[in-house]
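Asker: Build me a model from this:
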Amino acid sequence: MQKTQALSEKVGHLLAKHKHVLVTAESCTGGGVASAVTDIAGSSAWFDRAFVTYSNEAKQQMIDVQRETLVAFGAVSEPVVIEMADGALQHSNGTIAVAISGIAGPGGATEDKPVGTVCFAWKVLNGWNKVEMHVFPGDRSQVRQQATHHALQVIYDYLSMEGK
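Answerer: Purely as a prediction, here's the structure:
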């Protein structure tokens, strides 16, 4: 937890420096990224809002994930998190988004998507984007913590290189 808090502070500094505003679209992390960044004093200068879209209906209603995409690929898929990131940017004042959907467990796993499978998408308005899938070890809490930390780490890494 302290590692994530320290990382959140660094991310906040870089977001402010580069004049970015973060928005999150979270499923399996349940707002964990938003919580981590809003623990930092002054985060209102670089954080706009969070969409906690745990259900498929919420993904569709709040951030325009297409029903067809959910049916074709499942909620834990790269196409869905791409649509989540796009929708989060469209429905916010954010300039950079992270979207997360996964299987934290203990149930919900399939043969091709074991517990710990988490898909991520990051997107900057009119610019950089990245999509990844990871399988994190551990129990539900550990998967969610690792996913939250990873989401912030990729933002930090991107912002550290921006303008170089």
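
Asker: rest of the way, CA atoms for contacts and neighbours
Answerer: Fine.

Asker: The residue nearest to K123 when sequence neighbours are not counted: what's it in contact with?
Answerer: Nearest residue to K123, sequence neighbours excluded (C-alpha to C-alpha, 6 or more residues apart in numbering): N129, at 4.2 Å. N129 makes contact with 121-123 under the criterion C-alpha atoms under 8 Å, 6 or more residues apart in numbering.

Asker: for G32, same thing?
Answerer: Neighbouring residues of G32 by C-alpha under 8 Å, 6+ apart: 26, 144-145, 148.

Asker: State the distance from it to E68.
Answerer: 27 Å (C-alpha to C-alpha, to the nearest Å).

Asker: Could you do P79 as well?
Answerer: 11 Å.

Asker: In terms of neighbours, single out the busier of these two.
Answerer: P79 (20 against 10; other C-alpha atoms under 10 Å).

Asker: Quick check: the more buried one is in a strand.
Answerer: No - using DSSP: H, G, I helix; E, B strand; the rest coil, the secondary structure at P79 is helix, not a strand.

Asker: For the helix ranked longest in the chain, name the packing helices and strands.
Answerer: Criterion DSSP state H: the longest helix present in the chain is helix 140-161. Applying 3 or more C-alpha pairs under 8 Å, 6 or more residues apart in numbering; DSSP states H and E, one finds that helix 140-161 contacts helix 2-17, helix 32-38, strand 96-102, strand 117-124.

Asker: Could you identify which of those is most buried?
Answerer: Mean neighbour count (mean count of other C-alpha atoms under 10 Å) peaks for strand 96-102 among those, with a mean of 29.

Asker: Next, the structure of the following sequence, for comparison with the previous one:
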Amino acid sequence: MSRTVGWATVLIIIAGIIQSSLLSKIAIFHVIPDLALIILVYVSYVNGSMTGQITGFVSGIFLDFLSFAPFGFNALSRTIIGSLVGLLKGTFFLDIVIFPALLCAGATIIKAIIIAIIHFLFNANTPAYHFTNNMLWIEVAINAASGPFVFAFLKLFKKILMSRKEN
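Answerer: This next block holds a predicted model:
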């Protein structure tokens, strides 16, 4: 499991750097796909809740250093998302297009809800989504559209992104 968490964290950090540097130049309505979230969703679904929690926490700490959010903000939200997605392990057949899109859209909505709760509780210096604003729904659509492609790419790294007992 530690090897899986390590490699997944490395991929998520690389995705975070790509998001903040390259993808920000080609944003659609100032919205970019959350590649780090999509990778977390894949790793959590394939490996289960515990791996999802640990990967979400460790990668969230690193993403906190890359963002302007308060320390622990990404760690908390990604730990919860990793745990919830990991609970779905083995419950559905992971097809090529539909299920990855639904998982990524659902994870984006869960992320928005978690961020709204954190914003409500701590209000100071925390970003928040506005559910009536189009930007959230554009991000949901972009993540849902990107999900199948990222999942297909990550399947190439199945040996390093799956626990040994699953290989």
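
Asker: TM-score for these two?
Answerer: TM-score of the superposed chains, computed with TM-score structural alignment, normalised by the length of structure 1, equals 0.40; 103 aligned residues with a C-alpha RMSD of 4.5 Å.

Asker: still on that earlier bit, in the longest helix of structure 1, what's buried?
Answerer: Buried residues in helix 140-161 of structure 1, defined by neighbour count with 16 or more other C-alpha atoms under 10 Å: 140, 143-156, 158-159.

Asker: Could you check the angle it makes with helix 2-17?
Answerer: Here the directions of helix 140-161 of structure 1 and helix 2-17 differ by 30 degrees (axes from the mean of the first three to the mean of the last three C-alpha atoms, to 10 degrees).

Asker: what's around E26 of structure 1, how many residues?
Answerer: The criterion is other C-alpha under 10 Å. On that basis, E26 of structure 1 has 28 neighbouring residues.

Asker: my guess is it contacts N56, does it?
Answerer: No - E26 of structure 1 is beyond contact range of N56, at 11.7 Å (criterion: C-alpha atoms under 8 Å).

Asker: what about A144 of structure 2, is that helix, strand or coil?
Answerer: Under three-state DSSP, A144 of structure 2 falls in the helix class.

Asker: how about it, what does it touch?
Answerer: For A144 of structure 2, the contact set (C-alpha under 8 Å, 6+ apart) comprises 100-105.

Asker: neighbour-wise, which of the residues you listed leads?
Answerer: Most surrounded of the contacts of A144 of structure 2: other C-alpha under 10 Å gives C104, at 29 neighbours.

Asker: how close does the nearest residue to that one once chain neighbours are set aside sit to I115 of structure 2?
Answerer: In space, and not counting its chain neighbours, C104 of structure 2 is closest to A144: 5.2 Å by C-alpha to C-alpha, 6+ apart. In this view, A144 of structure 2 and I115 of structure 2 are 19 Å apart by C-alpha to C-alpha.

Asker: for L84 of structure 2, same thing?
Answerer: Between L84 of structure 2 and I115 of structure 2 the distance is 15 Å, computed by C-alpha to C-alpha.

Asker: Also V140 of structure 2?
Answerer: As judged by C-alpha to C-alpha, V140 of structure 2 and I115 of structure 2 stand 14 Å apart.

Asker: which of the two has more neighbours?
Answerer: Shown here are V140 of structure 2 and I115; by other C-alpha under 10 Å, V140 has more neighbours (24 against 20).

Asker: any idea how far M161 of structure 1 lies from F73 of structure 1?
Answerer: Taking C-alpha to C-alpha as the measure, M161 of structure 1 falls 32 Å from F73 of structure 1.

Asker: and if you look at G87 of structure 1?
Answerer: G87 of structure 1 is 17 Å from F73 of structure 1, by C-alpha to C-alpha.

Asker: Neighbour count: those two, which is higher?
Answerer: G87 (21 against 12).

Asker: And for the residue nearest to the more buried one when sequence neighbours are not counted, the neighbour number?
Answerer: Nearest residue to G87 of structure 1, sequence neighbours excluded (C-alpha to C-alpha, 6+ apart): I63, at 4.3 Å. For I63 of structure 1, the neighbour count with other C-alpha under 10 Å is 22.

Asker: wouldn't I63 of structure 1 be in contact with V81 here?
Answerer: No - using C-alpha under 8 Å, I63 of structure 1 makes no contact with V81, being 10.6 Å away.

Asker: want to throw the helices and strands packed on helix 140-161 of structure 1 into TSV with distance to F51 of structure 1?
Answerer: Shown next, in TSV, are these (distance: least, C-alpha to C-alpha, whole Å):
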stretch	distance to F51 of structure 1
helix 2-17	18
helix 32-38	9
strand 96-102	9
strand 117-124	14
